[in-house]
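> coordinates only, sequence not included:
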């Protein structure tokens, strides 16, 4: 409670603040308007400034694109509806989103359940379902292509040697099949595998907080483990399943990596590839790209709304009792084999095929150990364009983290402490979550258009890549730091302020060190996302400014498959090294399984 200090004449000289320190007040001669302005700036300046900055960075490119699409009486929308096979493109997009969601949901929930029931000596296997998220998506996709290419895929060649596989040899060319990675079903499978770690992380975190007394009681009553899982555990996991499923569906609908690498050969198109065709390739048609991207925007808003409605009565999913103090019955004998088989299918096979291509002079599908060579790696590490792309990938990722981390801290502090106007805080909260619901391709084409002209001509610069990356990772750094801030509370900060520390010193010397683990975890997650980022990077790169993912795609389109495989392995090594450094700096709490 504030108190006034008055002189002998009764005039107010100063105001004593909440921590016992005098606060300066305006002199009687100051205009009332100046005093009100100073008070407003002190109370709402930070939140209002952040809202303005984020509105320009996040909202303005999206609004600008839609304004383009609506010009000339909605000409772009008419052109979009008149595109050949647009209906087939939309149906393929829906099939990709729904199919990959089903695969990732079933696999992610099952793996999370089996990971919890691993015998203690096999507990280390619980890290395997996370690894596909850590490895670069473009490298994984190229690995699947090396494995399942119809003519020279290593697995196809092995399958054709089996007596019960009947493959007719063509009159001209190599035998083909029986599997074809350049088809819609396999694009869906590869995308579903990439989304599985996301479901796994959400569900595993919720499983660790559940009380399994109800499960044990059901087992004592005679229920089988499968019935307990489907009838008790799954309903209790509904919040985590709904949230992760909505997020995975959005990522599947806006997926560009697998369709662009695997679908172009057979003419398979989804909305994301169409956005890139009109907005990222020459000649560009930004209004048409914006019109084609509109269904992705609407889908994001719709799924976010459905998620909020589905979880509006979240108290129904609370299990009473001590959380996480009991295990769901005896360890399962199937847990270790199932997770090991998943690791073999999603990690060992595709990356083994990628390594075989990388160490070969030519990709023929035949394995000749005596002909293995390191010349692809030597060429990659001596190629100036590849070295430049590697440096760009690292510097833009690290630079984006250095910007996004303190920006996320400020946003988390404003939202947590409820500083500033309530409407402004709500706007901040909504804006920071937009990149979660809007596919990266939409932001990519938006940034490309906005920053190609006045007043900021940033096309072809690393700064444009950094701005794009900061926007894409903002939701993750804000949510992780906000969760840690809520757990920390205000007691330590208040104690520091009462001891005479300024607001800045209290945060730098007390709050920030206590949030080191959360910040390190956010840095790890951001580094993983940014080093793998491909969709938005494909728009904002230029011929002279590339990251490893976009350079790998150019090599892929030119048919340099051994070089593509070598660059893919280099990308994986860079990601692994970055994770080791981040975990070393942040400690054990920086590991991905604690995010």
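Arrived safely, thanks for sending. This structure is a prediction, so every number in the text was calculated from the model and none was measured. Numbers count the residues shown, from 1 in each chain.

> only C-alpha atoms for contact and neighbour calcs from this point on.
Noted.

> measure residue 417 to residue 411 for me?
From residue 417 across to residue 411, the span is 10 Å (Cα to Cα, to the nearest Å).

> Next up, a structure to set beside the first:
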């Protein structure tokens, strides 16, 4: 009795914990030791994504900022910055305009047409970037371009070249905007579907015309979509590398990324000057990300619940037909025509600009298949892409779990993981490639010229995609199923392997297929990390293009497109048509 009275009342009456309560675990245990593991994860991710950025920037500012001082004396630097800015702003304007029109057209089509055409504006993103640029060269080269040959055949144009010159800055801007319009389309069209039709119908009922409802209701509510799409497209336009490198060199159109590549081709490599060239892009990216958050402000102002109701719009068949024609015209110019041009050149003895079907041959295909360098590049592409995906998937899952369960981690950790995971998206691929070149060729790492260097680089640039795709899968699962497992006494590890992984299997498989496709497209980082015996298909294609072997270039582009198509088919098997939205 005395012992009982000596205890505090709460302690004396507290029931003994039941076995199920003892074994109950949270998805992420909160002990100090477990928190340390997540800190180590954040450190590892930080090292991976900052390795190609920080050491290179140190070179620009060391020795009394020698690299930055020499940048001001660099010949033609003002013109390079002006061209880069014009490409960025021009690509933004063209891409934002095209993408918004495409999204509005797709949303204005009848359900039957929309079901078949809504995914088609994404097709230009699925074509490998190097192959896509080469397709535009075959179409719009001033001398031998098929479109130019057709235009000169008409009574409106004459001469031996033109009227379109794809190698000039205005047409490089047009190509960039046309290619990036697919990004804008995904953001805006998804926003329209989430917004629903209720607000527009309410405005129409109150007497507003279609144009007024569009400009005063629909477009303002899509502000988050426009801000996200605008910042992404501007960053991608400023950091363009493939288009300016292939299209701009003939007419002397240089941007920051191509100048950095030219410096990497010199020996010894001037890392200080090259990193100084990339510094304005990094600063601008940081400013744009901050501005993006400021422009969005309180996003709750833009949240609509229109999707909770049935789409009861009265869609005009005429408007639907016109919208379908506009979408079809974009897809024809941006995707179908380049592929047709690549296919015709691949089976022609040479690229002449004329269509002679009687001379078509498979000699080029046989020559490419028998080429040891091409065969080795195919093997290298498959090996480094598959291993890169397999290694980045668990990393992305761990980061996603940390972000998703932010309430169970130390407060700064989820934010740090989120920022670090998305950092590679804000840095141009050419700048990342140059950073990897500097880091991997240093004495303290020394893996430059190996497949392992490509695998590590691929893992780093895929971290944002791995996290984004798998985090969306976790969000779609919800926490109820996981919490039910934990309440039933399952250990967090058992919950992960028996609940989360089986339910996430489809999403993970889709994400893996999408990332495989993106890695087979990769060019900027791969070009800067190439070695005589380690090259991927996109780099070999570029070498053949520089050598003037245009039929072989077309065959390699076709092989890359076939490889991409296989990855897309696998992604659609697991994720359906919505898998295309992940590109």
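Received it, and whenever you're ready, just let me know what you need. Since we're looking at a predicted model, the values are computed, not measured.

> higher neighbour count, residue 417 and residue 411 of structure 1?
More crowded of residue 417 of structure 1 and residue 411, by other Cα atoms under 10 Å: residue 411, with 25 against 12.

> tell me the contacts of that one?
By Cα atoms under 8 Å, 6 or more residues apart in numbering, the residues touching residue 411 of structure 1 are 47, 50, 428, 478.

> Closest one of these to residue 472 of structure 1?
Set against residue 472 of structure 1, the nearest of the contacts of residue 411 of structure 1 by Cα to Cα is residue 478 (11.6 Å).

> can I assume the closest one is in contact with residue 413?
No - with contact defined as Cα atoms under 8 Å, residue 478 of structure 1 does not reach residue 413; the gap is 9.3 Å.

> So which of the two has more stuff around it?
Per other Cα under 10 Å, whichever of residue 478 of structure 1 and residue 413 has more neighbours is residue 478, with 27 against 18.

> What's the match for that one in structure 2?
Correspondence of residue 478 of structure 1 to structure 2, assessed by TM-score structural alignment: residue 467.

> Check which helix or strand its match maps to.
Using DSSP states H and E, residue 467 of structure 2 maps to helix 451-477.

> Can you point out the buried residues in the following helix or strand past that helix?
Per DSSP H and E, the first helix or strand lying C-terminal to helix 451-477 of structure 2 is helix 480-487. By neighbour count with 16 or more other Cα atoms under 10 Å, helix 480-487 of structure 2 contains the buried residues 482, 483, 485, 486, 487.

> Need the max-distance pair from these.
Among the buried residues of helix 480-487 of structure 2, 482 and 487 lie farthest apart (Cα to Cα), at 8.7 Å.

> Now check residue 273 of structure 1 against structure 2: what is it aligned to?
Per TM-score structural alignment, residue 273 of structure 1 is aligned with residue 258.

> Also residue 249 of structure 1?
Match for residue 249 of structure 1 (TM-score structural alignment): residue 234.

> what do you get for residue 130 of structure 1?
Under the alignment (TM-score structural alignment), residue 130 of structure 1 maps onto residue 122.

> and if you look at residue 496 of structure 1?
Under TM-score structural alignment, residue 496 of structure 1 pairs with residue 485 in structure 2.

> is it true that its match touches residue 493?
No - when contacts are counted by Cα under 8 Å, residue 485 of structure 2 is not listed as touching residue 493 (11.0 Å).

> What is the aligned counterpart of residue 525 of structure 2 in structure 1?
Aligned partner of residue 525 of structure 2 by TM-score structural alignment: residue 536.
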